[in-house]
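Asker: the following comprises the amino acid sequence and a computationally predicted model.
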Amino acid sequence: KFYGSGESFVFALDARAGADGRAEGGAAGEPEMRAYAWTSTNSFFMYSDSHLFAMGGGDGKHAFAVRSDLLRGLSSPTETFGNPTLASSEEFVVRDFEMWSLE
């Protein structure tokens, strides 16, 4: 079952540098942040079970989903946030993990 609210969003850090060695919109070596807010198309904000946790949804895909081992995940475009694949490929290996809760 999905839960959450329209205050949810997903983002990606794009570290690809241009010809001048800078990421678009940032100083040299600083990644550009791309944020994707709720599109109002559906309410598939967050999902979790004993196998994974995820954000976004539709057609059985998620903006991102991290498996229970916290080592591997998947990312796909979603209608929830209007996002592209957030990682360099649909399947990814988790390098670092950080979670925040704001109240």
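Answerer: That came through fine.

Asker: going by C-alpha atoms from here, please, whenever you check contacts or count neighbours.
Answerer: OK.

Asker: show me the contacts for the closest residue to residue 84 other than its chain neighbours.
Answerer: The shortest distance from residue 84 to any residue other than its chain neighbours is 4.4 Å, reached at residue 77 (CA to CA, 6 or more residues apart in numbering). Remark: with contacts taken as CA atoms under 8 Å, 6 or more residues apart in numbering, residue 77 is in contact with 61-63, 83-86.

Asker: go again using 6 Å as the cut-off
Answerer: Shown in contact with residue 77 (CA atoms under 6 Å, 6 or more residues apart in numbering): 63, 83-85.

Asker: putting a second one here so we can go through both:
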Amino acid sequence: QVFGALASEPFKVSDGFYGTGETFMFTFSPDFEVFKWTGDNMFFIKGDMDSLAFGGGGGEFALWLDGDLYHGRSHSCKTFGNHTLSKREDFTIQDIEIWAFE
């Protein structure tokens, strides 16, 4: 199962959320689907040494990854209006790709 996020800014350690409405979530299961910013809030990206999260609202993240990039969680959220991206809310990461554009 393939899903993820396109971040509008480089990752950094942060106390609060950062990024812009150009950030979005996506999934390829079963078909390609994109979840763009709904305009409901500005909870795009949040990261520290323990986790990296995308989206928010209602106490849940669209995508949350632990600091070891081994465990993750996906839930619907107000930022992107997405459904759970993974088959199960909690999952173990098998492969990860991170790209940077300049």
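Answerer: Arrived safely, thanks for sending. Just so you know, these numbers come straight off a predicted model, no measurement behind them.

Asker: returning to what we had before: most neighbours, which of the contacts of residue 77 of the first structure?
Answerer: Counting by other CA atoms under 10 Å, residue 63 has the largest number of neighbours within those, with 30 neighbours.

Asker: so residue 52 of the first structure touches residue 66, yeah?
Answerer: Yes: counting by CA atoms under 6 Å, a contact exists between residue 52 of the first structure and residue 66, whose distance comes to 5.5 Å.

Asker: of the two, who's got more company?
Answerer: A count of neighbours by other CA under 10 Å puts residue 66 above the other of residue 52 of the first structure and residue 66, at 21 against 15.

Asker: residue 50 is in contact with that one, correct?
Answerer: No: between residue 66 of the first structure and residue 50 there is no contact under CA under 6 Å: 11.2 Å.

Asker: in helices only, show me the contacts of residue 77 of the first structure.
Answerer: Secondary structure from DSSP state H places none of those in helices.

Asker: tell me the two of these that are most distant?
Answerer: Checking those against each other with CA to CA, the farthest-apart pair comes out as 63 and 84, at 7.8 Å.

Asker: strands along the second structure, start to end?
Answerer: Chain-ordered strands for the second structure, with DSSP state E as the definition, fall at 3-6, 24-27, 33-35, 45-47, 51-54, 63-66, 71-74, 90-92.
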